[in-house]
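K.L.:
here is my input; please provide its structure:
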Amino acid sequence: MPKSKKASPFMTFAKERYPNLPINVAVSKAGKEWESMSKEKREKYVEKCKNTLFMVPKRELLTSQGVPISFVEKEKQELIKKEYSMKTEIEDIVISGRDTGNLADITFNFISVNYFSQTADGSIYTPAEIGISAYSLRDGVKNRYHSLVNPLTVPYGHAFETKTHSERTHQLGVPPDVQGETNLKKLYLNCLEFIRENNECGSEYPPLFTHQDEKIVKSVLEVLRSDCYDEEPVLRVYPLRELFFILKRTTSEIGETKPPESKHITNAYLDKDVYEYQVNIACDFHEKKDCAKYCALSCVTRWAYTLSDHLCKDLALDMEPGHHIPKDADCMSYTFSESNFDSSVVTQPKIEREHFNISKSTSLSTIEHFPSLKDSKKKSGRTNNMDNTMTTNSLCDHFDNESSSNPWMRRKISRRPAEESFSIDIGECDEFPRIPSSSGRGLLFSRVVEEAKTSRGRGLAFGD
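P.N.:
Below is the predicted model:
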C-alpha cells in the first residue's frame, strides 16, 4: 500500500504560483519569493498543508534482469495452477476408469516430435517429424500416425545449427532439401482426425502425453496450427511421467502389489528406455539410416511398451507381441505371477524373470546356444534335477553351484596360477657365456669383456 505524506507549504506555494511550469523551474523561481515572504503570508500555506496529505508512489521491486518481481510471482502462480489442473484432470480420467471397471479400455494418446531448429529465445521450434500412437492397457498400441515435415525453410541464420542438430539426431537434412509434407494445415488436420478415430471425442479433444519437453511439442503443434487461422482447437500436451505414476499407483491398488514410493521410480523406468535399440518399430527412413532411436514413431511405441511392461501384469492382462511388447519378444519372459515392479531396479541390476519354469526344453535351448556346454556337462556328469518352478534366489544358487557349466559365470572366476610358476631355477653362472668372437656382436662383446678385465675401478671388479 502506498505511503501517505504531509504536503510541504513551500511546494504548495510553488505549484499555485507557477502552475504551468515544470516543477524544477517553478521551485527555482518560487524559492527567491519564499525567502522574501513575511511570516504572516507563509502561515496561510502552513495552515493549508496541515490537513492535506498526498500519496507517495511505491517503488516497484525488480529482478537482476529488470523484470518486476510482481510479474515473476504472477507467472509462478499461473504455472502452479496449470500444473494442479493438469494433475487433477489425469487423476479424474484414471479414477473414473477404475470406478467404472474399464480402466484397461481407456485410450491414451502419446506424441513425439523432432525439430530442425529453434529461435534464439527458444519459443519457436521448426517441425521436422511427428508421431502419435493410440494406446490402451488391454489392446496395447492400437494405431499409429507418422509423418515427416518439410517446412521449406528455416529461420534466417540458423542453417548451420539445423545441419548440426540434424546430423547429431534424426538425420533428416536441412530444408528445403528434405522429405515430408509441406502443407502444415493438412498435417494438423490429420492429427485431429487420427485422435477422433481412436477416441470418443466430445466437445473437447483428450490430452496428448509425451516424455519429451512439453515446450517443444507445444511449439511444433502451434506451428502446424498457424496455417489454420485459429479455426481448429488447441491440443493439450501433458507429461507422460505424471500419467505413468498415477496409473501405476492405481493398478498396484487393484492388483494388490507394491505401489511406487515416489514418481522418481516410474521416471527411472521411462528414462531407462530398455527398448531404445529395438528394430522394426520406426519409420522406413530411420530404419534405413540406422538411427531408429531418434524416430518419433519409435519413441511413442517404446513408451507404450514400457507402460505395458509395468502395468498389464497388475491387471492380469495378456501381452500380445507387436502391441504390448516387440514382435520378436519372448512372451514367456513377460508372463509373471506377480508384478515386475520393484523399486530396487534403480540401484540394482534388473532380473527380467522373477518366476518362470525351467524344463527340459530350456536345457536344450541352452545347449543349442552354447554347444560347448554339451561336452562340459558330459565330463562333469552333473544333471539338472531342479523342480519345474524356481524362484530367483534358488536360480542364483543353482548358477553358483553350476558355475563350471555356465560360460558367463566362468568368465568372472579368475584361476589361480600354479605354484610351479613362481619357482624358477635359473642355475648357477660362474663365468660369461661363450659367444663366438669371429664377427658381428660376438666379436664386439668379446672386446668389451677383455677391456673390462684389464681396466681399473669397476672394470677391474668386473674382471675379477
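
K.L.:
CA atoms for contacts and neighbours, from now on please.
P.N.:
Fine.

K.L.:
and the strands in the chain?
P.N.:
For the chain, the strands defined by DSSP state E cover 3-6, 53-56, 108-118, 125-136, 140-148, 208-210, 237-239, 355-357, 389-391.

K.L.:
any idea which of those gets closest to residue 183?
P.N.:
Set against residue 183 and scored by C-alpha to C-alpha, the strands of the chain come closest in strand 140-148, at 11.1 Å.

K.L.:
tell me the angle that closest one makes with strand 108-118.
P.N.:
For strand 140-148 against strand 108-118, the angle by axes from the mean of the first three to the mean of the last three C-alpha atoms, to 10 degrees is 20 degrees.

K.L.:
to check against the first, give me the structure of this:
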Amino acid sequence: MPKKQRNAFYFFMLDKQQQLREQGKVVSMKDMPVIAAAEWNKLPEAQKEHYKLRAKHEKAAGGGGAGVNPLPRPGRLDNTGIPLSERVDVVAELEERRRVERELLKKEWHGKDVIFLKFYFVAFQYLCHVEDVDRHLRYPPVEMALMEYSLKEGRQKVWHTLIHPGRIPTGFRYQAKLHSEQTHEIPPEGLDKQSVSDYRSLVDGMMKFVSHDHTGFPPLFVKKESAFVAECCLQWLSFMAGLRENPFCKVYELNGLFMDLSAHIGGAGLSRFEVSDLLSTFKYDHELGLRCSYHEDLENNNCALGEVNKYCFVMSDTLCPLYKVSLTKNHLPLESNTGIGDMLQLKPLSLKETDLGDKQQFKPQGVQQVPTRPVGRGRGILCLNAEDIRKPH
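P.N.:
Modelled structure (predicted):
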C-alpha cells in the first residue's frame, strides 16, 4: 500500500523534532502536530516556501508511490530509543537541504544581473574537535574571516579576527595542542591582546558586516567539506554571546554556488568534481599578503583570511571570463609587463577589544605600503584601504 503523501507541515515538524532532540527531548511524531502547529501558523510565507519545495520534490521523486520502501512496523525502536518509523537518513536529508537551498537562491536571481549580486564568504580555524558535547560546542573557533564579493567588483571588503576559544574542555588539551601544531599554529590559549573574547560584540560586528538591507541576513558560503565546521563555529559564537538563536543559520555550500553561477550563463556548467578540484588548488598559496599577518610571519597556509581570498581568486579566474567581466586587482593577482605582479590587498577590518562597545566601529587600520619586490613567484603587494578601490586613478 503506498505511503501517504507528506506535506510541507510534515517536513516542518521533522525539523522541529530534530531541534527538540538536540535539546535532549525525545518527542514522537504523533505528538508533534500539537507542539508545532502554533509556530507553523506564525511562520512567514517566505520560510514556508522552503518546506513546500521539499514536499514538492518528494512528490516529483515518487514519494509515497510504487518503488518506495514501506515504513518499518510501528512500535519498533532502534538502540537509541527512537522509533524506526521516525529514523532519518541524515545524508539524504542533508543533500535534500542543500538542493533546496540552491533552488531558493536561484529563484532570487530571476530578473537580476548576477554579476552585481553580493555574496559573503566565511572561513574558520578551530581549536579541535570536542566530542560528546552539544553540537554548538564541538568546534570552538580560534580564527574567522568574512569577505563581501561580487563577480563585477571582486573583493569589496574583508573582515578578519582571531578568537579566544575559552577554557579548553577537560581532557582535550593534548588534542588542541596537536591540532594547533599540525594546522594553524594558533596557541590553544589564544594570543594575548589579539584573540577577541567579547563574543557578543564579535557577533554584533559580524551582523553589521553582512547586513546591507532589511530583508534579513544573507547566506554565508563556505567550501563543502568545511560547511559543518562553519555551522558549529557560528553556533558556538552565538551560544557564547548569550543569544537564544543563531542569527547566521544560513550556511550554504560554495561548491553549489560555483556550479549554479557557471550554468546560469547558459550550458551545462561545471560539474561537482570540477568545482571541487578548483577550490582545492594550491595555485595561490605563495601569494604575498594572501594570509593574515600572523600566518604570513609563520608562512602557514592554514589561515581563514587566506581561505576566503582563495575563494575570490578561483571564482574570479573561472567565472569572470564567462560573464565577460574584466579582471582587476580586486579579483586576483595580475601579471605586469615586467613579469613582476601585484595584487590589491584589502586591509582587513579588525575588531580590537579596545574598540568594542556601543559604537561598533570597524575601520581599516590605515594605509600600508609594501614595496614591490620578487617574493615566491615574483609577486609583490600594494596595500590600500577599501575606500581607495573606488577612487579613480
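
K.L.:
got JSON lines for the strands of the first structure, with mean neighbour count and distance to residue 410 of the first structure too?
P.N.:
Formatted as JSON lines, these follow (neighbours: other C-alpha atoms under 10 Å; distance: least, C-alpha to C-alpha, whole Å):
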{"stretch": "strand 3-6", "mean neighbour count": "11", "distance to residue 410 of the first structure": "82"}
{"stretch": "strand 53-56", "mean neighbour count": "12", "distance to residue 410 of the first structure": "84"}
{"stretch": "strand 108-118", "mean neighbour count": "25", "distance to residue 410 of the first structure": "44"}
{"stretch": "strand 125-136", "mean neighbour count": "25", "distance to residue 410 of the first structure": "43"}
{"stretch": "strand 140-148", "mean neighbour count": "20", "distance to residue 410 of the first structure": "40"}
{"stretch": "strand 208-210", "mean neighbour count": "23", "distance to residue 410 of the first structure": "43"}
{"stretch": "strand 237-239", "mean neighbour count": "21", "distance to residue 410 of the first structure": "45"}
{"stretch": "strand 355-357", "mean neighbour count": "16", "distance to residue 410 of the first structure": "24"}
{"stretch": "strand 389-391", "mean neighbour count": "13", "distance to residue 410 of the first structure": "22"}
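
K.L.:
apart from its neighbours in sequence, what residue is nearest the residue mapped onto residue 182 of the first structure from the second structure?
P.N.:
Superposed on the second structure with TM-score structural alignment, residue 182 of the first structure falls opposite residue 197. Spatially, and ignoring its direct neighbours in sequence, residue 197 of the second structure is nearest to residue 164 (5.2 Å; C-alpha to C-alpha, 6 or more residues apart in numbering).

K.L.:
alignment lookup: the one you found to the first structure.
P.N.:
Per TM-score structural alignment, residue 164 of the second structure is aligned with residue 150.

K.L.:
wait, that match touches residue 187, no?
P.N.:
No: under the criterion of C-alpha atoms under 8 Å, residue 150 of the first structure is not in contact with residue 187, lying 10.8 Å apart.

K.L.:
which one's more surrounded, these two?
P.N.:
residue 150 (24 against 20; other C-alpha atoms under 10 Å).

K.L.:
residues near the equivalent of residue 271 of the second structure over in the first structure, how many?
P.N.:
Counting by TM-score structural alignment, residue 271 of the second structure lines up with residue 262 in the first structure. Residues within reach of residue 262 of the first structure, counting by other C-alpha under 10 Å, total 11.

K.L.:
any idea how far residue 262 of the first structure is from residue 396 of the first structure?
P.N.:
Look at residue 262 of the first structure and residue 396 of the first structure: by C-alpha to C-alpha, to the nearest Å, they are 29 Å apart.

K.L.:
equivalent analysis for residue 137 of the first structure, please.
P.N.:
Residue 137 of the first structure is 33 Å from residue 396 of the first structure, where distance means C-alpha to C-alpha.

K.L.:
the two: who's more crowded?
P.N.:
A count of neighbours by other C-alpha under 10 Å puts residue 137 above the other of residue 137 of the first structure and residue 396, at 24 against 12.

K.L.:
and the gap between that one and residue 317 of the first structure?
P.N.:
When distance is defined by C-alpha to C-alpha, residue 137 of the first structure is 8 Å away from residue 317 of the first structure.

K.L.:
cool, residue 132 of the first structure as well?
P.N.:
24 Å.

K.L.:
how about the helices in the stretch 301-450 of the first structure?
P.N.:
360-369, 372-380, 392-401, 407-412, 440-454 (DSSP state H, counting those that start in this stretch).
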